[in-house]
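In: with the sequence up front, the predicted model follows.
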Amino acid sequence: MDPSVQAGPATASADRYALVGERGLDVDLSVSGEPWGTRFDWGCSYGGKSWAADGSVMYDLVVVRDDGSVQTVASWSAAGEDARGLSASTDVQRDDIASVQVRLRGDDRVLADVDL
């Protein structure tokens, strides 16, 4: 490995958010502005509901830019009572993001969100 390349956690300080959503969805979200864009780290719980491991319930993490355009930056399937250690990134700069949302896959309704 090239010694000038360093791997590791996000270098910028992260802003932390607690999103309380519909149907018992709770999301702990960390948002870090990086030189290359924005990093997201999160975990969520499903209000005590334990989803089947068949992957039939899918969620999307969506960013809404200041201009109103949207980008799905991550997707995951619900299995068990929670999901931890999720992370994703986008080339969209932190200052250009108006809000972050969690939605059911294929549905425009917002289950949980936070304005940045």
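Out: Alright, I've got the coordinates.

In: for the rest of this, base every contact and every neighbour count on C-alpha atoms.
Out: OK.

In: tell me which strands and helices the helix or strand containing Val100 is in contact with?
Out: Using DSSP states H and E, Val100 sits within strand 97-104. Here strand 97-104 touches strand 58-65, strand 110-115, going by 3 or more C-alpha pairs under 8 Å, 6 or more residues apart in numbering; DSSP states H and E.

In: what is the burial count for Val31?
Out: 23 (other C-alpha atoms under 10 Å).

In: buried set for the helix or strand harbouring it?
Out: Element membership of Val31, judged by DSSP H and E, is strand 25-34. Neighbour counts over strand 25-34 (16 or more other C-alpha atoms under 10 Å) mark Leu25, Asp26, Val27, Leu29, Ser30, Val31, Ser32, Gly33, Glu34 as buried.

In: want to compare, so here's the second one:
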Amino acid sequence: MSAPVDPYRDWGAAYVLGSLAPAQRREFEAHLGGCPDCAADVAALAGVPGLLSAVPRDRAVALLEPEPAGTPSVLPGLLAAERSRRRRARVLAVAAVVVAALAGAGVTTLLRPPPAVVVVAPDVPMRQTVPSPVTASLRLVEQPWGTRIEVRCSYAVPTSGPTPPVFAYALYVVDGQGSAVQVATWTAGPGSTTLPVATTRLVRSEVTAVEIRLVDRDLVLLRVEL
């Protein structure tokens, strides 16, 4: 029996490019917290928008359309290896096609490599604003297109009393004007550790705070000021 196919495995490129519909984005962000493979795909594609910004958005999205699904009859291990190889090949192909498209359009400006990734305040612990079993830390990674936020959120098991239920959480980014924008959501229960990855167009200097809120009550559980 073959392993089940991850229905989200081709969403990573569209997520990085910002072409997912709002409902799909929320669904994929919830999936990222429990899928290391998809989270790794998003991280691997993070530098691609810097290249794709040189060509029209609709053409850039078309370059990353997933390949038609085939029906190979192979063992699960071979199938997983083939999918991994195709994902890596697609990223390399995108870069090559972008360079070719620029050359065909007569663009003479040399493509400069994206700036080196700068990790700002890695693993910064978040402060609890109300007592809860939830703790978290984060790091902000500068990118040519904005900032990537990597969160590690843990939900401790209470030592006494009834077991708390699973809750939905949301990650908010606060800018210099005090405006808070939701950039990720996920669910978690006692004993779990989730690794949400979010992106924002704000550059690092424009992010003044990050919050984790309890969705049902819009209550700020954890906050860090930057």
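Out: Perfect, I can see it now. Just so it is clear, the model here is predicted, and its values are computed rather than measured.

In: which of the buried residues of strand 25-34 of structure 1 sits closest to Gln93 of structure 1?
Out: Nearest to Gln93 of structure 1 among the buried residues of strand 25-34 of structure 1, counting by C-alpha to C-alpha, is Gly33 at 6.7 Å.

In: can you pull the contacts of the aligned partner of the closest one in structure 2?
Out: Correspondence of Gly33 of structure 1 to structure 2, assessed by TM-score structural alignment: Glu142. If a contact means C-alpha atoms under 8 Å, 6 or more residues apart in numbering, then Glu142 of structure 2 has Val117, Val118, Val119, Val120, Arg148, Val203, Arg204 as its contacts.

In: any idea what the last one aligns with in structure 1?
Out: It stands for Arg204 of structure 2. Looks like Arg204 of structure 2 aligns to Arg94 there (TM-score structural alignment).

In: any idea of the angle the strand holding Val31 of structure 1 forms with strand 97-104?
Out: 140 degrees (axes from the mean of the first three to the mean of the last three C-alpha atoms, to 10 degrees).

In: distance from strand 25-34 of structure 1 to structure 2 after superposition?
Out: Per the superposition on structure 2, strand 25-34 of structure 1 and its aligned residues are separated by 1.2 Å on average (mean C-alpha distance after the TM-score superposition for structure 1).

In: so which elements touch the next helix or strand after that strand?
Out: As assigned by DSSP H and E, the chain's next helix or strand after strand 25-34 of structure 1 is strand 37-46. Applying 3+ C-alpha pairs under 8 Å, 6+ apart, we find strand 37-46 of structure 1 packed against strand 25-34, strand 82-90.

In: as TSV, those with distance to Ala112 of structure 1 would be great.
Out: Output for these, formatted as TSV (distance: least, C-alpha to C-alpha, whole Å):
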stretch	distance to Ala112 of structure 1
strand 25-34	7
strand 82-90	15
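
In: ok, back up a step: orientation of the strand holding Val100 of structure 1 relative to strand 37-46 in degrees?
Out: 40 degrees.

In: hmm, back to that, Val114 of structure 1 is nearest to which of the helices and strands packed on strand 37-46 of structure 1?
Out: Closest among these, using C-alpha to C-alpha: strand 25-34, at 9.4 Å.

In: before I go, just wanted to say thanks for your time.
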